[in-house]
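Chemist: Sequence plus the predicted model coming up.
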Amino acid sequence: MSKTYGFTTTILHNDRQKAVEFGSLHRPVHTSVAFGYQDARQLASVFQGKEPGFRYGRQGNPTVAALEDKVSKMEDGIATLCFATGMGAIGALFQGLLRAGDHIVSSSFLFGNTNSLWQTVAAQGCSVSFVDATNADNVAAALQPNTRLVFVETIANPRTQVADLERIGALCRERGVLYVVDNTMTSPYLFRPKAVGAGLVINSLTKSIGGHGIALGGSLTDTGLYDWSAFPNIAEAYKKNAPKQWGMAQLRAKGLRDFGASLGPEAAHHIAVGAETLALRMERTSANALALARMLEADPRVAAVHYPGLASHPQHGIASSLFKAYGSLMSFELKDGIDCFDYLNRLKLAIPASNLGDTRTLVIPVAHTIFYEMGPERRASMGIAESLIRVSVGIEDTADLLDDFQSALDA
């Protein structure tokens, strides 16, 4: 588009900026795995990266490419790669960019599967330092000469700690370290990590961007801010074009061609359609979450509420200065003597389930499910109480949602 439009308008009309077959308002679902060329020389040219085109479905597909373009627009990036899941996108960092002997600095407040992945990475030759990323000084103290990347989440799942995003970005820029930000819990509508200097941005497309719990997907967006010529692990084979393209060229080859964590076209289509209403859903779920957090915080039967929108949250100031709203993720702890399972079973609308960013409100007892495997000592170090309940707030009518959680307490 030659004119600059708002977030939703841009995403809604993005497909039509290039020719679409038969005037379709959506990009069609291209299910073909292989792509034929009339000229064999052109096929070779595409494989050698001399001209654009599709080689094989594992490395790219027209339907997936259309979604990648959407996500790049959302994040104000120069290129995006889509993967089968959000974890596939994070795994591509290790598969595509790191070597034995490299060092990673990661926030200790992480999604459970990301924490598990970093443990695996550490066992395979890359050292990982876990730090309290709510203070950039802790990140600075952990940096080493062989540190290749710093990894943080915007809002940590499930305890909602907010990383010291701006100061960490300045630190990484000063030291020349790749800054990777997982934006899943805020979404590109509420926050763009490029604004704080992130070189790569992760999104689990399964969550708020897809928004309806019907398709798995993940993405990795290059913001254009990082100088790949300074990254020591880029192989010569991926240095054919301008340095700004080196990182994504290697990630596409190593993360998709070699590792095979590829997003299917049907899932890409579902996510692309869901993305059109991202802003509308985030406004509604953020408003619902704030209302629910305030109600629970005022209830004497609730021991603690963790939500960045509350003035009592330790990083409320950071969240208020950076985010458009505070998102749909919150968690809370019940007072001693109230069984979290009995409480959850009394809810009528909120559904016990493990996803996030759905249109429906989902609840889960964290210590007994998604964080059970890591054990009580590691949970305690992350501030996860045994009674902690994570809530992914949906788009239900606010009064109905508040009544559901209140009634379950009253019962």
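Modeler: Yep, that arrived.

Chemist: Going by C-alpha atoms from here, please, whenever you check contacts or count neighbours.
Modeler: Noted.

Chemist: Which residues does stretch 169-179 contact?
Modeler: Stretch 169-179 is contacted by residues 136, 140, 147-151, 196-200, 226, 230 when judged by Cα atoms under 8 Å, 6 or more residues apart in numbering.

Chemist: I meant to write stretch 69-82 there.
Modeler: Under Cα under 8 Å, 6+ apart, the answer for stretch 69-82 is 7, 10-11, 14, 64, 67-68, 89, 188-189, 192-194, 201, 217-224, 248, 252, 262-263, 272.

Chemist: tally of neighbours for the residue lying closest to residue 209 once chain neighbours are set aside?
Modeler: Once flanking residues are discounted, residue 209 sits nearest to residue 275: 4.9 Å by Cα to Cα, 6 or more residues apart in numbering. For residue 275, the tally of surrounding residues (other Cα atoms under 10 Å) stands at 25.

Chemist: Pasting the second one now:
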Amino acid sequence: MKFGTKAIHAGQEPDPSTGAIMTPIFQTSTYWQKSPGDNKGFEYSRGTNPTRKALEDCLAALENAKYGLAFSSGMGATDAVMKLLAPGDEVITGNDLYGGSYRIFTKIFSNYGIKFHFIDMTDSENVQKYVNDQTKLIWIETPTNPTMQIVDIEAVSKIAKQNNILLAVDNTFASPYLQNPIDLGADIVMHSVTKYLGGHSDVVMGALMLNDDELYKRLWFIYNACGATPGPMDSFLVLRGLKTLHLRMKAHCENGRQIAEFLKTHPKVEKFTGMISITLKGADLQETYRIASSFKSLINHPVSMTHGSIPKSERDKVGVVDNLLRLSVGVEDVEDLLEDLKQALS
């Protein structure tokens, strides 16, 4: 089954009670049982819900995985993976990392005796230098947020497998339309579903996709026991959003290409990366705020927003500087996006 067909149909069947083509919103907390244990797999909606199960099966199919688990946020999904670890374990991860991931690693899980190594992962040989007997997880974000560094998933996967280390990949920025980490050797794929997968800025959600049966059992236990699971309405909205994922990603890519070509020669842009992030030539923090406030389309100032929890000294090392702005290139007519850029940078 090709990607677009999976996005529309995977995990979903007509409702047997009504024939409804769209998966119903099963807005229920509990389920009737003919007799104790006769529950058709559904007992309590914190752990299992038919709408969410359809979504999880669709998400798994998009990442060429056997299992999917949906969470109430991307951080909820990340939290579940970290709970596979124990005091004394070590994690190798990138030095250019989403601020929320950095915050949960350093402010939450480091307090429980887990050690994190934040390193340059663009050279896989550098990863090997930090592997030791206590290394239990390698956490990759690629492309990174917001500077769009690329990590060789397949090369790092070989290191992980040689040393019996779990490899998890945050695939949010590429989406399964452009990259499938499990095919490249990852054990777990994480998504902030809030972004490309949901696609309509109306849902906050996260997800994990994986193949291993025992690992799935461990993560499902955490998922059910800790309860960071989404409700049926959010699950329905993402199922709806996924039906246009392949169409939206084509438009994002084409619009992004044209905007990159425009920015390449703009006198006020010092450099840019592919999400797209730009650094403003000669702009101080106040001027950066002014330009950011001039945009009509969606823009992010990482230093004061997504990466505000990362110390300035660490941000500066990887280029997340005060005059960096991240553009979220949408699927509007590209001429309108270009006009917005021109007026904001004028």
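Modeler: Noted; the coordinates are in hand. A quick note: this is a predicted structure, and the numbers were derived from the prediction, not measured.

Chemist: Counterpart of the residue nearest to residue 209 of the first structure over in the second structure?
Modeler: In the second structure, the residue equivalent to residue 275 of the first structure is residue 242, according to TM-score structural alignment.

Chemist: ok, its match touching residue 10?
Modeler: No - counting by Cα atoms under 8 Å, residue 242 of the second structure stays clear of residue 10, with 10.1 Å between them.

Chemist: any idea which strand is longest in the second structure?
Modeler: Longest among the strand segments of the second structure by residue count, using DSSP state E, is strand 135-141.

Chemist: what about that strand, how far off from the first structure?
Modeler: Taken over the aligned residues, the distance from strand 135-141 of the second structure to the first structure averages 0.8 Å (mean Cα distance after the TM-score superposition for the first structure).

Chemist: okay, and that strand goes to which residues in the first structure?
Modeler: Mapped onto the first structure using TM-score structural alignment, strand 135-141 of the second structure covers residues 147-153.

Chemist: what distance separates the matching stretch from the middle of the whole chain?
Modeler: Offset of stretch 147-153 of the first structure from its chain centre (Cα atoms, centre = their mean, to the nearest Å): 14 Å.

Chemist: Repeat that for stretch 198-205 of the second structure.
Modeler: Worked out by Cα atoms, centre = their mean, stretch 198-205 of the second structure lies 12 Å from the chain centre.

Chemist: List the buried residues of that stretch.
Modeler: 198, 199, 203, 204, 205 (16 or more other Cα atoms under 10 Å).

Chemist: Name the SS class of the third one, please.
Modeler: Secondary structure for residue 203 of the second structure, judged by DSSP: H, G, I helix; E, B strand; the rest coil, is coil.

Chemist: Pretty sure it sits against residue 236.
Modeler: No - Residue 203 of the second structure is beyond contact range of residue 236, at 10.1 Å (criterion: Cα under 8 Å).

Chemist: Now do the longest strand of the second structure: which elements does it pack against?
Modeler: When contacts are defined as 3 or more Cα pairs under 8 Å, 6 or more residues apart in numbering; DSSP states H and E, strand 135-141 of the second structure sits against strand 90-94, strand 166-170.
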